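> give me a model of this one.
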Amino acid sequence: MEPVLFYGVPHGCSFGSIVALEWLGQPYRLHRIDMLSKRSEGFARVSPLGQTPAMIAPDGKPLTESLAILHNIAARGLDKGLGFAQGTREFDDLNWMLSYLHTTLHSDLGYGWNAYKLDEDDHAGKAFLRRLAREKSAEAYAYLQGVLEGREWLAGNTKTVADAYFIGIARWGEDLGLFDIARDFPGIHRHMARLEADPAVIFAHAIEDETPHRSSGGFCGQLTAQDLDARLAA
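Prediction:
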């Protein structure tokens, strides 16, 4: 049975998993999770921590965490260059890049999102977290900009799941009002612009925004809450 990806809105890092599934081109379904609303019992069975992305994998078992899901997708897309065989240097490079994006860029920008979780009148706390997000993520953006000098993609000679994950989280620098990416990191901006023109990225934006969309991959439709319950009961 086709896998089901649970993606979070607004602007979740699960965006990258949608892009990767589109690049894979195999049948899949999506299930929308509003991260600002109460989670359903069905989603809790797939993701007990209530985090996205989460996936009902092709074998019917739950899979959580971006890196695990992206590696699952990559392993099914070796023929397309989305990933590489484990044990190769190319796999190590991809795994390193995914880890850097997750543990550094994602985490650094996360300080900015955490500022919104503080009490409304905690101005000092909010300012501290935003400053921390800006200072730390600036280093990450600058480092990644250096990586992109002289190469077209983040991890190899073709686009991989690392580029898919990148486009889902690199946008946060402007979402949070921390940077003008085009001005502050022109190399990052060029890579983002290239990805933004990709049909899979355009599709993922339309899915998030609930606007008319056209899949260039294997999208089979959204799974309703009722469909999810039936799928989990099977």
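
> CA atoms for contacts and neighbours, from now on please.
OK.

> tell me the contacts of residue 159?
By Cα atoms under 8 Å, 6 or more residues apart in numbering, residue 159 lies in contact with 81, 82, 153.

> just to check, the second one is in contact with residue 163?
If I follow you right, that is residue 82. No - counting by Cα atoms under 8 Å, residue 82 sits too far from residue 163 to count as a contact (9.4 Å).

> could you pull out the helices for the protein?
Secondary structure of the chain (DSSP state H): helices at 15-24, 41-46, 66-75, 89-100, 107-114, 123-148, 161-169, 172-175, 181-184, 186-196, 199-209, 225-233.

> identify the residues contacting the second one?
Meaning helix 41-46. 50, 54, 55, 56, 62, 63, 64, 225, 228, 229, 232.

> what about the second one, how many neighbours?
Right, residue 54. Neighbour count of residue 54, defined by other Cα atoms under 10 Å: 26.

> okay, now residue 31: neighbour count?
19.

> now it: how far from residue 110?
Counting by Cα to Cα, to the nearest Å, the separation of residue 31 from residue 110 is 24 Å.

> so what's the spatially closest residue to residue 34 that is not a sequence neighbour up against?
Once flanking residues are discounted, residue 34 sits nearest to residue 9: 5.2 Å by Cα to Cα, 6 or more residues apart in numbering. Neighbour list for residue 9: 32, 33, 34, 35, 208 [criterion: Cα under 8 Å, 6+ apart].

> the second one: neighbour count?
Residue 33: 21 surrounding residues under other Cα under 10 Å.

> go on, the fourth one?
Residue crowding around residue 35 was assessed by other Cα under 10 Å; the count is 16.

> equivalent analysis for residue 111, please.
Counted with other Cα under 10 Å, residue 111 comes out at 20.

> test my guess that it contacts residue 133.
Yes - applying Cα under 8 Å, one finds residue 111 in contact with residue 133, separated by 5.1 Å.

> please give me the structure for this one as well, since I'd like to look at both together:
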Amino acid sequence: MKLYFSPGTCSLSPHIALREAGLEFDLERVHLGTKKTRSGADFTLINPKGYVPALEIEGGEVLTEGPAIVQYIADRRPESGLAPPAGTLGRYRLQEWLNFIGTELHKQFAPLFKPRAPDEQKSAARATLGQRFGYVAQRLDGATYLLGEQFTVADGYLFTVLTWTRFAGVDLGG
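Predicted structure coming up:
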């Protein structure tokens, strides 16, 4: 397997999952401005969407989109506990969290990383993120991880977006 990544991006989430699963993999850094890999390849030929993460798997297939990638990784090592078994309520709770993190947290950071975004848009994003992180804090009250006492790929994704809060000026109320 090969993970295409760029520092400071959401590609940290599958990187965490790969390490936690104990899987062997290679890393290939992508310059998002030029869309070139460190080895000089045109990244858009690997992932036509042009962004990371992308995971090259068996047979040269490429998976994109972080939540799909981390579930694939978890399913390669079910004994790791990184995801509950498929078809269980626990798995649907995992998907619920991955979707929440992706749509209600991750995407809210977009204007905060764009220097030309209007200040009103940035203020609105920070306010929304404050509310959404408040919900996460409430759900974590008394729990070690999002799904209870077991670290899952959702926790790795949450950690990833939490690392952006300081840079983006998001107040977590602490």
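
> quick one on the thing from earlier: closest to residue 219 of the first structure out of the helices of the first structure?
For the helices of the first structure, proximity to residue 219 of the first structure was assessed by Cα to Cα; helix 15-24 is nearest, at 7.2 Å.

> list the buried residues in the closest one.
15, 16, 17, 18, 19, 20, 21, 22, 23, 24 (16 or more other Cα atoms under 10 Å).

> show me the contacts for residue 120 of the second structure.
Counting by Cα under 8 Å, 6+ apart, residue 120 of the second structure makes contact with nothing.

> what lines up with it in the first structure?
Residue pairing (TM-score structural alignment): residue 120 of the second structure is matched to residue 128 of the first structure.

> against residue 177 of the first structure, how distant is that match?
Using Cα to Cα, residue 128 of the first structure is found at 15 Å from residue 177 of the first structure.

> do the same with residue 160 of the first structure
Look at residue 160 of the first structure and residue 177 of the first structure: by Cα to Cα, they are 28 Å apart.

> ok, these two, which is more surrounded?
Using other Cα under 10 Å as the criterion, residue 160 of the first structure and residue 177 rank with residue 160 on top: 25 against 11.

> my read: residue 8 of the first structure touches residue 37, true?
No - the criterion here is Cα under 8 Å, and residue 8 of the first structure misses it with residue 37 at 10.7 Å.

> higher neighbour count, these two?
The residue with more neighbours, out of residue 8 of the first structure and residue 37, is residue 8; 21 against 7, by other Cα under 10 Å.

> about what we covered before: for the helices of the first structure, give me TSV that also has distance to residue 219 of the first structure.
Putting those into TSV (distance: least, Cα to Cα, whole Å) gives the following:
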stretch	distance to residue 219 of the first structure
helix 15-24	7
helix 41-46	20
helix 66-75	14
helix 89-100	24
helix 107-114	30
helix 123-148	30
helix 161-169	16
helix 172-175	26
helix 181-184	31
helix 186-196	19
helix 199-209	10
helix 225-233	16
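
> chain center to stretch 186-205 of the first structure: distance?
Relative to its chain's centre, stretch 186-205 of the first structure lies at 13 Å (Cα atoms, centre = their mean, to the nearest Å).

> what's the first-to-last distance across it?
22 Å.

> list the buried residues in that stretch.
For stretch 186-205 of the first structure, by 16+ other Cα under 10 Å, it's 187-189, 191-192, 195-196, 199-205.

> and for stretch 75-95 of the second structure?
75, 77, 80, 81, 82, 83, 84, 91, 93, 94, 95.

> and which of those residues is nearest to residue 115 of the second structure?
Closest approach between the buried residues of stretch 75-95 of the second structure and residue 115 of the second structure, by Cα to Cα: residue 95, at 32.0 Å.

> measure the counterpart of residue 137 of the second structure in the first structure to residue 184 of the first structure for me?
Per TM-score structural alignment, the equivalent position to residue 137 of the second structure in the first structure is residue 145. Distance of residue 145 of the first structure to residue 184 of the first structure, given as Cα to Cα: 11 Å.

> the more surrounded of these two?
Legend: neighbour count by other Cα under 10 Å for residue 145 of the first structure and residue 184, higher for residue 145 (18 against 13).

> ok, the more buried one touching residue 189?
No - checked against Cα under 8 Å, the pair residue 145 of the first structure and residue 189 is beyond contact range at 9.1 Å.

> can you pull the contacts of residue 4 of the second structure?
Going by Cα under 8 Å, 6+ apart, residue 4 of the second structure touches 11, 27, 28, 29, 30, 52, 53, 54, 55, 56.

> try 10 Å
By Cα atoms under 10 Å, 6 or more residues apart in numbering, the contact list for residue 4 of the second structure reads 11, 14-15, 26-30, 37-38, 43, 46-47, 51-56, 64.

> and what of residue 176 of the first structure?
Contacts of residue 176 of the first structure by Cα under 10 Å, 6+ apart are 109, 110, 112, 113, 130, 133, 134.

> excluding its backbone neighbours, what's nearest the fifth one?
In space, and not counting its chain neighbours, residue 130 of the first structure is closest to residue 112: 4.9 Å by Cα to Cα, 6+ apart.
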